[in-house]
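**Student:** what shape does this take:
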Amino acid sequence: MNAVWKLFLIFLKIGFLSIGGGYAIIPLIQEQVVENNGWISRKMFTDIITVSQMTPGPLAVNTSTFVGLQIGGITGALAATMGCILCGVILSLILYRFFQTHQNSVYVSEVLNGLKSASLGMIISAACTVILLALYGESRPEADYLTLNLTALMIFLTVLFALRKWKLNPVAVMLASGMAGLVFYT
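**Tutor:** Below is the predicted model of the structure:
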């Protein structure tokens, strides 16, 4: 099977399972493109997440597009993006119709509360993945904790302190963090 078709099918599956939004599906994307298929490295995936967060648009779509671009060029980007959004569009239309007819149901309300909890868990999982990648270079919990990147930890703590203390503009903080990354990692 050619890579573009495989990209479409993988991102179609990811799109189908993307309850909770972009941060919730980052671990799914990483599992498919880094661990299962070995198309890109963990470092490249972290860079893609970083760029995806800074560009306008939904994180999941941006990440899918950039991963597809890395793997299959323009056609890969189109395939991954279409795969990622197709299920969401179809499910949204079906769910809209369903909720219009069952808007007063207690059972439907309880199911939605359960989905909110599941989404929160997936977002926490994505946050843990990003933190482990940034601080240890590994996304698995079995990472060697002796390899803590102290520079990344200090940048993180400094930025966190500055954000909390002075309520700085997030764009300015991202630019400053990028500059710090250039100084310390090049």
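**Student:** going forward, measure contacts between C-alpha atoms and count neighbours the same way
**Tutor:** Fine.
**Student:** scan this structure for its longest helix.
**Tutor:** helix 59-101 (DSSP state H).
**Student:** helices or strands up against that helix?
**Tutor:** Applying 3 or more CA pairs under 8 Å, 6 or more residues apart in numbering; DSSP states H and E, we find helix 59-101 packed against helix 3-16, helix 22-30, helix 42-54.
**Student:** run the angle between the shortest one and helix 42-54 for me.
**Tutor:** Orientation note: helix 22-30 sits at an angle of 150 degrees relative to helix 42-54 (axes from the mean of the first three to the mean of the last three CA atoms, to 10 degrees).
**Student:** how much space between the spatially closest residue to residue 63 that is not a sequence neighbour and residue 76?
**Tutor:** Distances taken as CA to CA, 6 or more residues apart in numbering put residue 52 closest to residue 63, at 5.4 Å, once the chain neighbours are dropped. Distance, residue 52 to residue 76, by CA to CA, to the nearest Å: 16 Å.
**Student:** which of those two has more neighbours?
**Tutor:** When neighbours are counted by other CA atoms under 10 Å, residue 52 and residue 76 differ, and residue 76 comes out ahead with 24 against 21.
**Student:** not counting its neighbours along the chain, what's nearest the residue most central in space within the chain?
**Tutor:** The residue lying closest to the centre of the chain (CA atoms, centre = their mean) is residue 26, at 3.1 Å. Using CA to CA, 6+ apart and skipping residues adjacent in sequence, the residue nearest residue 26 is residue 126, 5.8 Å away.
**Student:** here is the second sequence; please produce its structure so I can put it next to the first one:
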Amino acid sequence: MLLSLFMTFFKIGAFTFGGGYAMIPIIQREIVENKKLIKDEEFLDAIALAQASPGPVAVNTSIYVGYRINGFLGAIACTLGTVLPSFITILVVAIYFYRFRSLAVIDKIFAGIRPAIVALILAAVYKMWTKTKRTWAILGASLAAVIAVMFLGISPIWVVTSGAVLSVVYHRFFAAPQKEREH
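**Tutor:** Presented below is the predicted three-dimensional model:
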């Protein structure tokens, strides 16, 4: 199982360009849909936890998934599988990139990779959106978070922290008393 987890995340890390957000739909497809190791709801929880934790989202997600499936050793296997391809790639690039950085073909390669990365990130957002309970309040909170980060320059740390605090307050003081009145 540990080798399988390592190889799954190594494959994901090796063939995903664009960082953690681009890896999310691939992790979801492999772990939830193909291997059925965890359920959609739990994967969404993993993404939320990964976002709220310091560090790269793909690494945090792999730690959660690995731990959930096979404890501490599973977390180690998934984490190593996630980071080793990037480490190896960066090492090779650092050694050889300066020799070839002025070649036009390198610019063309990166010009082709960028739109693909944007598409992968948008696909991840769409998949996560379709798996959540969509209400006007959630839509409003999502739009407020986008506006806060993109247009007002508020740090995502503050947006995530505020979302967590507001959710706790809402569920503690508004949602729970309403459920009690309904019963």
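**Student:** sorry, back to before: where does the longest helix of the first structure end up in the second structure?
**Tutor:** Mapped onto the second structure using TM-score structural alignment, helix 59-101 of the first structure spans residues 57-99.
**Student:** once aligned to the first structure, how far is that stretch on average?
**Tutor:** Comparison of stretch 57-99 of the second structure with the first structure after fitting gives an average deviation of 1.0 Å (mean CA distance after the TM-score superposition for the first structure).
**Student:** also stretch 41-49 of the second structure?
**Tutor:** Mean for stretch 41-49 of the second structure is 0.8 Å (mean CA distance after the TM-score superposition for the first structure).
**Student:** which residues sit against that stretch?
**Tutor:** 28, 32, 57, 60, 61, 64, 65, 128, 131 (CA atoms under 8 Å, 6 or more residues apart in numbering).
**Student:** related to what we said a few turns ago, would you mind measuring from the residue nearest to residue 63 of the first structure to residue 59 of the first structure?
**Tutor:** 6 Å.
**Student:** next one: residue 70 of the first structure
**Tutor:** 16 Å.
**Student:** between those two, which has more neighbouring residues?
**Tutor:** residue 59 (22 against 17).
**Student:** now which residue in the second structure aligns to residue 173 of the first structure?
**Tutor:** Using TM-score structural alignment, residue 173 of the first structure pairs with residue 159 in the second structure.
**Student:** got the contact list for that match?
**Tutor:** 145, 148, 149.
**Student:** make it 10 Å
**Tutor:** 52, 144, 145, 146, 148, 149, 165 (CA atoms under 10 Å, 6 or more residues apart in numbering).
**Student:** where's it, which helix or strand?
**Tutor:** Assessed by DSSP states H and E, residue 159 of the second structure sits inside helix 156-170.
**Student:** any idea of the angle that helix forms with helix 40-52?
**Tutor:** Using the same axes, to 10 degrees: helix 156-170 of the second structure against helix 40-52 is 130 degrees.
**Student:** mind listing what's buried along helix 156-170 of the second structure?
**Tutor:** 156, 159, 160 (16 or more other CA atoms under 10 Å).
**Student:** I'd say the last one and residue 144 touch.
**Tutor:** No: when contacts are counted by CA atoms under 10 Å, residue 160 of the second structure is not listed as touching residue 144 (11.5 Å).
**Student:** picking up where we left off before, which residues does the equivalent of the residue nearest to the centre of the first structure over in the second structure contact?
**Tutor:** If you follow residue 26 of the first structure across to the second structure using TM-score structural alignment, you land on residue 24. Applying CA under 10 Å, 6+ apart, one finds that residue 24 of the second structure lies in contact with 12, 16, 30, 43, 47, 57-58, 61-62, 120-121, 123-125, 127-128.
**Student:** cool, thanks, signing off.
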